[in-house]
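Chemist: Structure for the following, please:
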Amino acid sequence: MGDEITNKLGQQVYNKLPMLDLNLLRVFCTVCQHSSITRAAEQLGLTQSSVSNAINRLKHALECELFIRVGRGIEPTAIGTHIFDTVQPMLDTIEQTLMGIKAFDPSTSKRVFTIYANEAVIDLLQPQLDNALAHLSVRVVLRNSPVFEAEQFQDLQMQKVDLVIDIVPPKLKMFSCQKVAQERIVCVVRQGHPVIKNHLSRDDYFAAEHVMYRFHRDNMRVADIIANAPLPQRTLYSEQSSLLSMLSLISKSNAIGIAPYIFTQNYAELFKLTLLELPFETRPIDLYSIWPTKHALDKSCIWLRKTIVELIEKAYNLST
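Modeler: Sure, this is the predicted structure:
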């Protein structure tokens, strides 16, 4: 079946190649990546009608269906998938080559980079970043990561952000990553807690009410990600989208929570908190720098990745 598709498509492309607008292939591949005309149009800076028209022109040029509708979205046909798998790596290679040629000087560039990171990373990284960029023209803006990872990868793919720092490595080949740090998670209780003192038992942990951080990866909360075995259900006291708000609420209640050690240690005295080891086996949290694979040779992105790795290493070394 694959050979039949390849042979049929190859003959059609050969016959049409002198008249084929190769820009249509870029539009087509972008639609494939997003499974959406709307999101593809947004990334390309075109109207939806322009993208639809481009797909129709390519469809008529190749004399074959390229997409089928599935639910609210679209997916490529067998021939469409074959075209995408063949053409997209070529487009990426072209883009990488051109990016590698373009020079980048952070002392004169007015570019503004955007990075997604969680609150704990931003809290550590921002002072280091301010010092590093003090005498440069380039700017780097740190923004809180979306609650769900699908949104941040979509924004990375659409170039709304340049880099993501996250606790879960990407699963798709269109993204590359590098491990940049490791953090352990601790339990946080207020000083003077009526039950939990200087030691936390498993029974006390699961009997307590929990302030939870609204942050999900792989459809799991952080506690479930770091636990070596499935955890029993916890009683929800409150859900917060900010770590600082979570720590503040814990300091005013008998509820408990979990948080990154270094971040929480910096605010333990302010909020009068006690940090305790978790009463179940856990693994540390890894932090990854994540970027689009096609930007591997982009000199500006190479500078950004190198700078962020160096600053994160410095920030974590100073805090341990």
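Chemist: Please make it C-alpha for all contacts and neighbour counts, starting now.
Modeler: Noted.
Chemist: quick one: the strands in the stretch 201-320 of the chain?
Modeler: Under the criterion DSSP state E, counting those that start in this stretch, strands of the stretch 201-320 of the chain are mapped to 209-213, 235-240, 257-260, 273-276, 285-292.
Chemist: structure for this one too, so we can compare:
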Amino acid sequence: MHLSRIDLNLFTVFDAIYSEGSVTRASQKLNLTQPAISHALSRLRQLFDDPLFVRQGHAMVSTPLARSLIEPVRRSLRGLELTLHGLDRFDPASSDRGFNLALRDVLEATILPPLLNRVRGNAPMVGIAASHVERRELESELAAGTLDAAIDVLLPLSKDILHTRIYQDTTVVVVRRDHPAIRGRLDLDTYLAQDHILASSRRRGPGLEDFELSRLGLERRIRLRCQHYFAACRVVSESDLVLTMPGRYAHIANEQFGNQILPFPMEVPPFDVFLYWHANVDNDAANRWIREQVIESVRQHPAVAGVRRVKKAAGGKAASGRGQAGSD
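Modeler: Next up is the predicted model:
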């Protein structure tokens, strides 16, 4: 088929139906009537000689051909959008654009406050939307432009995803103020003798600290597994359970609890936190601006004091750095 015979608007409809799983919601997203969406879908089915979407209950489920088409279609639409946007300069002072960032909840409390303060000072009408995105979906969402950037530990992503290290964090242990066995100091034997909390969004599996302990043939007793560090910190304040967690968030989450925050009682390397973006927006003015805001807000915030400054430029190629591929 020749490109000149294809209405490119059909692919916008294809993307909307795929994303929304519904003709009705796709019509609302594109501000088109349902008959217009249905007509476009009919033309797409004729074009590819495939149903593309089949109804299951109230949802439109994609066929294997549709699933194979979605990524190249999204990349093409994103490239065209960026080309058109590139004709204009990005002026943060007058822009009302919204930026979508993916970051895990443990990073929200450390990164969002200084980032929002910086953005509001330089771009009062710009909005920030932070969301949790499954790591297996991260690359496709960055490629499609549904995410502008992501912040996470070191992840095994393709060469199309660029990254730079923005800070390092350490592992600490949190115990209640009047813990009967721990008063200001913590050795490994005492640590292993306690009952522990593991905070993780995963339903099963060990924490990073368990991997480090297993290298020495050691194991701890997990008495509680919960989803969020903040809830775990509260449990710590009202029990003798012990929590291991990232140091930066430990100081924020424990401000109201007064728990002791102690070094992890064995040598473990610090873990790196990275900013990720797709290669197709590396030179996009707006995307470059938001990356700079993230990097500068982290660098200038008091919580980053004492951490080695990252010298990699926001718009450069992928930085190398030591990190851990598992977080909560």
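Chemist: Please state their TM-score.
Modeler: Once superposed, chain against chain, the TM-score is 0.70 (TM-score structural alignment, normalised by the length of structure 1); 298 aligned residues with a Cα RMSD of 4.3 Å.
Chemist: mind giving me JSON lines with the strands of the stretch 201-320 of structure 1 and columns for distance to residue 45 of structure 1?
Modeler: Converted to JSON lines, those look like this (distance: least, Cα to Cα, whole Å):
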{"stretch": "strand 209-213", "distance to residue 45 of structure 1": "36"}
{"stretch": "strand 235-240", "distance to residue 45 of structure 1": "36"}
{"stretch": "strand 257-260", "distance to residue 45 of structure 1": "39"}
{"stretch": "strand 273-276", "distance to residue 45 of structure 1": "49"}
{"stretch": "strand 285-292", "distance to residue 45 of structure 1": "19"}
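Chemist: what distance separates stretch 139-146 of structure 1 from the centre of its chain?
Modeler: On the basis of Cα atoms, centre = their mean, to the nearest Å, stretch 139-146 of structure 1 sits 11 Å off its chain's mean C-alpha point.
Chemist: cool, stretch 28-47 of structure 2 as well?
Modeler: 32 Å.
Chemist: With stretch 282-302 of structure 1 instead?
Modeler: 9 Å.
Chemist: How about it, which residues are buried there?
Modeler: The neighbour-count check on stretch 282-302 of structure 1 (16 or more other Cα atoms under 10 Å) flags 282, 285-301 as buried.
Chemist: about what we covered before: what's the closest of the strands of the stretch 201-320 of structure 1 to residue 319 of structure 1?
Modeler: strand 257-260 (12.0 Å; Cα to Cα).
Chemist: Which residue range of structure 2 does the closest one align onto?
Modeler: Under TM-score structural alignment, strand 257-260 of structure 1 corresponds to residues 243-246 of structure 2.
Chemist: how far apart are the matching stretch and its match in structure 1?
Modeler: In this overlay with structure 1, the average offset of stretch 243-246 of structure 2 from its partner residues is 1.4 Å by mean Cα distance after the TM-score superposition for structure 1.
Chemist: Give me the neighbour count for the equivalent of residue 195 of structure 2 over in structure 1.
Modeler: Taking TM-score structural alignment, residue 195 of structure 2 has residue 209 as its aligned residue in structure 1. By other Cα atoms under 10 Å, the residues close to residue 209 of structure 1 number 18.
Chemist: Also residue 218 of structure 2?
Modeler: 11.
Chemist: for residue 40 of structure 2, same thing?
Modeler: For residue 40 of structure 2, the neighbour count with other Cα under 10 Å is 19.
Chemist: quick one: it from residue 61 of structure 2, how far?
Modeler: Separation of residue 40 of structure 2 from residue 61 of structure 2 (Cα to Cα, to the nearest Å): 17 Å.
Chemist: hmm, back to that, residue 107 of structure 1 is nearest to which of the strands of the stretch 201-320 of structure 1?
Modeler: For residue 107 of structure 1, the closest of the strands of the stretch 201-320 of structure 1 is strand 285-292, at 22.7 Å, according to Cα to Cα.
Chemist: Show me what that closest one is packed up against.
Modeler: The helices and strands touching strand 285-292 of structure 1, judged by 3 or more Cα pairs under 8 Å, 6 or more residues apart in numbering; DSSP states H and E, are helix 149-157, strand 163-166, strand 175-183.
Chemist: Same list (the ones you listed) but as CSV, adding mean neighbour count and distance to residue 224 of structure 1.
Modeler: Below are those laid out as CSV (neighbours: other Cα atoms under 10 Å; distance: least, Cα to Cα, whole Å):
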stretch, mean neighbour count, distance to residue 224 of structure 1
helix 149-157, 18, 16
strand 163-166, 24, 16
strand 175-183, 16, 15
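Chemist: Nearest to residue 256 of structure 1, out of these?
Modeler: Nearest of those (Cα to Cα): strand 175-183, 19.5 Å.
Chemist: Helix or strand next in line after the closest one, which one?
Modeler: Downstream of strand 175-183 of structure 1, the next assigned helix or strand under DSSP states H and E is strand 185-190.
Chemist: how far apart are that following strand and its match in structure 2?
Modeler: So strand 185-190 of structure 1 averages 1.4 Å relative to structure 2 (mean Cα distance after the TM-score superposition for structure 1).
Chemist: ok, and what's touching that strand?
Modeler: Strand 185-190 of structure 1 is contacted from outside by 196, 247, 250-261, 271-278, 284-285, using Cα atoms under 8 Å, 6 or more residues apart in numbering.
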